[in-house]
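*Asks:* Got a predicted model here, sequence first, then my questions.
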Amino acid sequence: MNKVTASTCCYCGVGCGVLIEHDGERILDVQGDPNHPANYGRLCSKGSTLHKTGDIAARALYPELRLGKAMGRSRVDWDTAMEHAAQVFGTTIAEHGPDSVAFYISGQLLTEDYYAFNKLARTVVGTNNLDSNSRLCMSSAVVGYKRSLGADAPPCSYEDIELSDCVLIVGSNMAYAHPVLFRRLEQAKAENPDKRIIVIDPRRTNTCEIADLHLALQPGTDVALFHGLLHILLWEGWTDRAFVDGHTQGFDELKSLVRDYTPAMVSSICGIDRDDLQTAARMIGSAPSFLSLWCMGLNQSTAGSAKNNALINLHLATGQIGKPGSGPFSLTGQPNAMGGRETGSLSNLLPGHRDAGNAAHREEVAAYWGVDSVPASPGLSAIELFEAVRVGKVKALWIACTNPAQSMPDQTLVREALQNCPFVVVQEAFGNTETCQFADLLLPAASWGEKEGSVTNSERRISHVRPAITAPGEARADWAIVCDLARRLEKQLRPGQPSLFGFQSPAELFDEFKGLTAGRDLDYSTLSHALIDQLGPQQWPFRAITGHGTARLYTDGHFATDDGRARFVSEPFIPAKEQRDARFSLTLNTGRLRDQWHGMSRTGTAAQLFGHVEQAQLSLHPDEIRSRRLRDGQLVSVRSRRGEIILPVTADEQIRPGQAFIPMHWGDRFLKGLGVNVLTQPAFDPISKQPELKQASISVTPVALPWELYVLVEGDVQQRFEALRPMCEQFAFASFALTGRERPALVMRVAHQSAPDVAVLSTIDRLLGLDEGPVIVYDDARRSIGKRVKIEDGRITAIRLTGETAARDWLHGVWQSGEADAALRRWFLAPLSSPPGGGAVADKTICSCMNVSASRIRAGIESGQDLDGLKQSLGCGTQCGSCVPEIRRMLATSAQPA
């Protein structure tokens, strides 16, 4: 009999509740939890397909150990693996000191996992070299909140999205990155058309579809824009002087600074119209309530801290904080980045929102843990950490639940560091990530649906994560792996002393950690897993006297600073580190796709999630395409000062001329060449240490790769992927994707200067099953064109084209239709490369939830249907709603006169 377990989604920081249907061994389905206050039953396209991801073939199932860099890994038992890890770490610490080892962990860990890592690093090992991939996404927001408000505490709740009269969205394609919250905003706007929405983003993203005003500023100029808005607010008298005088410090200094940021100056710097600047200031200044929402566009910058504080300045100047519908609200990127900040999982932090550089804070934590001291020397942040690994200062590195060989900037140096490190441990649920290839020890970890613990979402709400099934193979919970290592290291480094890691369950870890929040701004010391089960997810601080959490902070105008006053932060606009020049004439921006997540270790196993965007591509404005004499779909070389990748170019009117966009998700698995982050720069904000992943200068030139290979094959998709991927290192360009919904298939596209040896193609044919069975073959040796198609039960199951691949989209469409018709057979047996006239073409999926293609939506529009009619007839937009902005754009385009 099937069961249902309430848990949470493992993707973004919205923290959606999910109901997992399972039979005790397998996860069968997932639905949104209607009782969870983060989403009330809504799920996005990624969350609603969770049960279709995590293919067992992609999982790490057993410990694997490599005894030499030139050797492969071999399966070992857990005791051997952990004893070896403890021996290497212990010896390294004894010979080179505690700072010769480091831990790099993840915003996808549970709070209990985080806490175990923190306690291990600070007590047993004695180092602050513990950082998280949250450094790449949220550390500038942490600095912004602490400098302005005194504590890393987002003061708002999701309900403020509905309550606000004016919503400012900055540097976030909310429609893609946080779609469940975007649905709430979309519905609130429909119910209250007078609600004003301003979007600040260099691109015209889907989020702009509901905006009253889009400010397409030049990348990196946010500080100048915010100062310019404050200049107008002051000029027009739209500030709250009583609030400023009664609850803040530093306003006069800021007034002096922003006096110079006139509309003319800001218009010139930001590349926006002066009237639009005035309109934005009027919307903010005249609104009874004002809410700002932001994400990576502000944070991933060498001026990320200054951008955050300049935005918060607007709220303090207008008194728009601490009341319904108002406040500065950072949208967290990962499911438990907040929990990591709470437990001290950045190298400069300690548990309970304490600072590692604060002696009193160190004493408090040491006393709580019952140790003499915790380390005082500063720890290494992510960029600094991998550079220390590269130059040999860090000699043993433990990586958990993150993929730095895909996600870190300047991949050439990151991979050099991983390759040169004497000992790398990777604790990971998925054994095929880019980072796993560098693991000397691979430890299989439990994943979503298999773990228990807690997470904190963007609105400070703590949820109990419950497991539905046991982890496959010999995978273990992350906290259990950490505690195992800690107990073994204690025997070497703290001999004869009682263990600090006698935890037998995640609840015990939670109960110890929560004491470190007592009396702090995030106090939830009276919560427990059991109480969350009883009361439901709770926002911190949790008041035991009232029995519920706190919806909004600073409602009394008292802030978490020493004197209770918020601080205005006055910092001038400083241009981004890397600017365009004659050699690198385009500014590259990176960001999210609607249906993919981070490095695609999970979403990359679900064919359904490739339907909207199937391959990595460089997006340029059509004018940029024309001026460079490029063709849509043409392969180009994209170079920065750090590296190069080859990928197809596509025209996109959402991007301004002079700019370019590549999705962040593709690394070296799905796109040969180390992925997008071979281009991005490691320069970082001097305070938050967050790198400037959002801006790099690039050049784009066409490449001549006349020989092409196209493959589409059904069945054993992950196994075929793993077999075919290594073969593509010999080619100049290689791209992989999955396709299909009911019949998942692997798609591979390759291009090179010349044809490979016949033996290479023979091996590919064998891996595709094209060396036997009902296979149609056509070879034209003179033209170096080859065709292979396998038809079983009247249906195409495998395709291989070589030489050139002009017919690939047509063949993809024939495969989608499921009918291997006579036209296909005639084409394969004729010396034709282009598809026959009138043939089907591959069709983009607009609605992933209901599998509705672009062609079906266009047909519905041509028949006279509006959005409601399309929803009713096709079902598109009726589930997660992520496709609605794109459908609206299609409707608007069709309504324009020819």
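*Replies:* Received the coordinates, thanks.

*Asks:* drop to CA atoms for contacts and neighbour counts, all remaining ones
*Replies:* Fine.

*Asks:* Can you classify the nearest residue to R808 once chain neighbours are set aside by secondary structure?
*Replies:* Excluding the flanking residues, the one nearest R808 by C-alpha to C-alpha, 6 or more residues apart in numbering is Y710, at 6.9 Å. Here Y710 is recorded as strand under DSSP: H, G, I helix; E, B strand; the rest coil.

*Asks:* Y710 reaches A807, doesn't it?
*Replies:* No. Y710 is not in contact with A807 according to C-alpha atoms under 8 Å; the separation is 9.5 Å.

*Asks:* More neighbours: which of these two?
*Replies:* The neighbour count for Y710 versus A807, taken as other C-alpha atoms under 10 Å, is higher for Y710 (22 against 19).

*Asks:* From H812, how far off is that one?
*Replies:* Distance, Y710 to H812, using C-alpha to C-alpha, to the nearest Å: 10 Å.

*Asks:* now do G875
*Replies:* 24 Å.

*Asks:* the more surrounded of those two?
*Replies:* H812 (21 against 16).

*Asks:* Confirm the more buried one sits in a helix?
*Replies:* Yes. Under three-state DSSP, H812 falls within a helix.

*Asks:* tell me the contacts of it?
*Replies:* L712, V841, A842 (C-alpha atoms under 8 Å, 6 or more residues apart in numbering).

*Asks:* Now flag whichever of those is closest to R466.
*Replies:* L712 (38.6 Å; C-alpha to C-alpha).

*Asks:* so the closest one touches A745, yeah?
*Replies:* Yes. L712 lies in contact with A745 (C-alpha under 8 Å); the separation is 6.5 Å.

*Asks:* let's bring in a second model and compare:
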Amino acid sequence: MEIDAAREVRTTCPYCGVGCGVLAKVAADGQVSVRGDPDHPANFGRLCSKGSALAETIGLDGRLVHPEIHDRRTGWNEALDLVASTFSQTIAEHGPDAIAFYVSGQLLTEDYYLANKLMKGFIGSANIDTNSRLCMASSVAGHRRAFGADTVPGTYEDLELADLIVLVGSNLAWCHPVLYQRIAAAREKRPEMKVVLIDPRRTMTSDIADMHLAIAPDGDVALFTGLLAWLGQHNALDRAYITAHTTGFGQALFAASALDLAGVAAATGLSEDELSRFYSLFAATARTVTVYSQGVNQSSSGTDKVNAIINCHLATGRIGKPGTGPFSVTGQPNAMGGREVGGMANMLAAHMEIDDPGHRERVQRFWSAPAIAGKLGLKAVEMFQAVAGGRIKALWIMATNPVDSMPDADAVEAAIKACPFVVVSDVLAGTDTIRHAHVRLPATAWGEKDGTVTNSERRISRQRAFLAAPGEARPDWWIVAEVARRMGFGEAFGHVTPAEIFGEHAALSGFENDGARDFDIGIYAGIDGEEYEALAPFQWPASSRAAQSPRRPEQGARAVRGSSTTRFFANGNFYTSDGKARFIPIRASTDTRTNPDFPLILNTGRIRDHWHTMTRTGKSARLSQHIAEPFVEIHPADAQHHGIGDADIVRISSTRGEVLVRALITPRQRRGSVFAPMHWTDQFAARGRLDTLTAPLVDPVSGQPALKHVAVRIEKFAAKAFGFAVTRHRPEAIAADYWAVARCKGGWRIELAFADDAADWTAFASRLFDASSVEMLAYHDRDTGQHRIAAFDGERLVGALFVAPGPVAVSRGWATEQLEEVHASQRERFRVVAGRAGAERPDAGATVCSCFNVGANQIVAEVAAGCTTVEAIGGALKAGTNCGSCRSEIRAIIQANRVQAAE
């Protein structure tokens, strides 16, 4: 497509479920810059560190740009014909349930819609599931049990209107930074606002918390059933609301009362005093929002956790009103859009249900489909187990990397490798999943594709293209439609633009919908290309019965059942058969997974500057500065017990596998638990695929895996030598027991550890740098085990390697900068070998602010000079003044150094 390089394009960030508006600009020389869209109601111009660095992630290195069959480049016709014919033959021989699609919250709604339509309405199976199953399936199940529909009641505005925000299992500061900044800004205006953080770890989100409850893993059910019982005992219920708008309260209260306060304390690991203070605060604060995320959802009791939270809001009538409600914040940019189109194995399009015959008939009739899925399909974990068992013969994976992200990842990889026919449509040519594909289909990436996404507050926004698609890359919706046509379904898949797909999606949402279904954007059923291009962000519902213009979606929307223009359930009506919300009786249970062989609990999650399996963020040098290698947080007492020192290499083992990561010893971690991030893959680390450790244990209702409660053991990896290297070119192979590679300015940085001391470190360095005909300078002290080697091509550094018997004490920031420096004199070259800057260039320290490349040592120096607030540091160094994601870390550095100065 032709892209006008002179204009600034309004689009939407492709990372988390906040759904921030982005302004992307292409300069005359082709350089792309991004900034937050000040008019987008999700972020009002704010962006996090990842969003701010989007322009650094759109390079074409590593892109898949041509279709391939068995590693052979081919054309689209041959590739698509093979996919369609193989699917058709598989269906003919084994039935429709022998086919499965595993899709992604990275897809746009239009992509998702056609994939779901093809599988459920034309192939005739519900075997389509999504990596959003790993994200928010328990929220979906909890909403449906309580409300009769998968409805998120509130809006982001409620976070600013609330007098109490309860954050449960959500490191909002790192995982949804813009929402965190909105709360922080609201709290500055209203200091009386209270924030409670419920999390086993003292995360960076605790920076704004008045109370941190370091709850035991999976203690949330006990905590919130205990709260419900406490509310009943202390006459803190809204009995009029309960009577008028709910059913099942008596049974829910009886079940919750099974534990007294002492029992709740034992189940949660909290003191009775902590519980009483939290319960009293909740009871006394009418405007309360409970925000929850993966710490709730990614659990074998995730759905019960969701309903335990919802029960407390229903019991106090705190739902549907400004500044109130349970609020699920999703992890992916279009997890909500996938829910809207029925992109999960237990859902139909437009929030209709597979197990409802009337819904099935309606969707089949609307699509004029030859078949409709008659039963629930296989959820993600079940799907890959079916692949392993041979029941799934053909698998299509779209825009996701399950070899790294699924639990029991080694078994998932083995299943994919053994599957008779695997299709992967993706952006990159070298993910850990796509290497096992028989057919590889090049898809367009963010900046190239065109469509819509829905964020966590039900706001639909446009992603718009501002770059031309490279090579033969095509939109995912086009790929799906072409396969469908070749399978004989051309009449139903004749779409030529995403606007046509969106219009059909909107029409289905309003089809025979008299307000009985929550999802309704029927007013857009007749949208044309011009209106679609100009589409402004809007929240659903947007019913066809509303008197409003498609260009101005927020004005005059008619309230459908249970909704206002922005909040659902303001009128107390729900989507159940009698219009009343359901209390769900829940009893807290104890689930002990540890044992003497695996005595610790592993909690998995995200870090601030990386995303999923780093297929996008791994391209940015800036985003790799903050944390450049896989790590495990360990409480000091646990580290001492296991003989682990700070920065040691640690082996984490479970019954499923083992990984090697760096030790980070911190009292912010709960004793008896460890935390490790899930981002590292075989592309970035030797043995860092964390989900090789996790078991395929799922919530019995939602099918969501329990990724935050894994029994493990830890032990020190007996390294004889440690290394750190910088190199201009990424090495193809690294002969080390432990390695982690990250992009830096001018090249790559590599962390290393070895079980044995190399006989010839200079030869190792030469192989690592892939250097020939260069000048090598080396320093060896075999008595102390210190080795430093640098290679120069003229005045430019090709690579440098630093080796020591313990973790290497070299400034990483300074060393990476040397790849871009000119080293004209021998003195400058020997300085590289020495591994330290001169007095005129002090070490900045570990990166804290990625936006402005500010290190910890620089912040410490400013504190010593008298800067004792985050604002003062921002004025001196700019740190924390852009996305604000690092403000909590800056504050922690200030506090630590003020304490040291006082001592």
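*Replies:* Thanks, I have it. Everything numeric in this text was worked out from a predicted model, so none of it was measured.

*Asks:* what do we get in the second structure for the residue nearest to R808 of the first structure?
*Replies:* In the second structure, the residue matched to Y710 of the first structure (TM-score structural alignment) is F724.

*Asks:* R656 of the first structure too?
*Replies:* In the second structure, R656 of the first structure lines up with R670, judged by TM-score structural alignment.

*Asks:* right, and that match touches D199 too?
*Replies:* No. R670 of the second structure is not in contact with D199 according to C-alpha under 8 Å; the separation is 9.4 Å.

*Asks:* ok, these two, which is more surrounded?
*Replies:* D199 (27 against 24).

*Asks:* Identify the residue of the first structure aligned to that one.
*Replies:* Applying TM-score structural alignment, one finds that D199 of the second structure aligns to D201 in the first structure.

*Asks:* Please apply the same query to T324 of the second structure.
*Replies:* Mapped onto the first structure by TM-score structural alignment, T324 of the second structure lines up with S326.

*Asks:* Neighbours of that match, how many?
*Replies:* Counted with other C-alpha under 10 Å, S326 of the first structure comes out at 28.

*Asks:* helix/strand/coil for the closest residue in space to Q719 of the first structure that isn't next to it in sequence?
*Replies:* Among residues not flanking Q719 of the first structure along the chain, A57 sits closest, at 6.9 Å (C-alpha to C-alpha, 6+ apart). Classification of A57 of the first structure by three-state DSSP places it in helix.

*Asks:* and if you look at R788 of the first structure?
*Replies:* Assignment for R788 of the first structure (three-state DSSP): strand.

*Asks:* Contacts only, for it.
*Replies:* R788 of the first structure makes contacts with L770, V775, I776, V777, Y778, A798, I799, R800, L801, F828, as judged by C-alpha under 8 Å, 6+ apart.

*Asks:* ok, back up a step: make JSON lines from the contacts of H812 of the first structure and add distance to Q87 of the first structure to it.
*Replies:* Formatted as JSON lines, the contacts of H812 of the first structure follow (distance: C-alpha to C-alpha, whole Å):
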{"residue": "L712", "distance to Q87 of the first structure": "47"}
{"residue": "V841", "distance to Q87 of the first structure": "58"}
{"residue": "A842", "distance to Q87 of the first structure": "55"}
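
*Asks:* Name only those of the residues you listed that count as buried.
*Replies:* Neighbour-count burial within these applies to L712, V841, A842; the criterion is 16 or more other C-alpha atoms under 10 Å.

*Asks:* Return the member of these nearest to L229 of the first structure.
*Replies:* A842 (46.6 Å).

*Asks:* Now do the contacts for the closest one.
*Replies:* Contacts of A842 of the first structure (C-alpha under 8 Å, 6+ apart): D809, W810, L811, H812, G813, Q816.

*Asks:* Any idea how many residues pack against the second one?
*Replies:* In this case it means W810 of the first structure. Residues lying near W810 of the first structure (other C-alpha under 10 Å) number 21.

*Asks:* So for it, what's the nearest residue that isn't a sequence neighbour?
*Replies:* V841 (4.3 Å).

*Asks:* That neighbour contacts D809, doesn't it?
*Replies:* Yes. Between V841 of the first structure and D809 a contact is recorded at 5.2 Å, counting by C-alpha under 8 Å.
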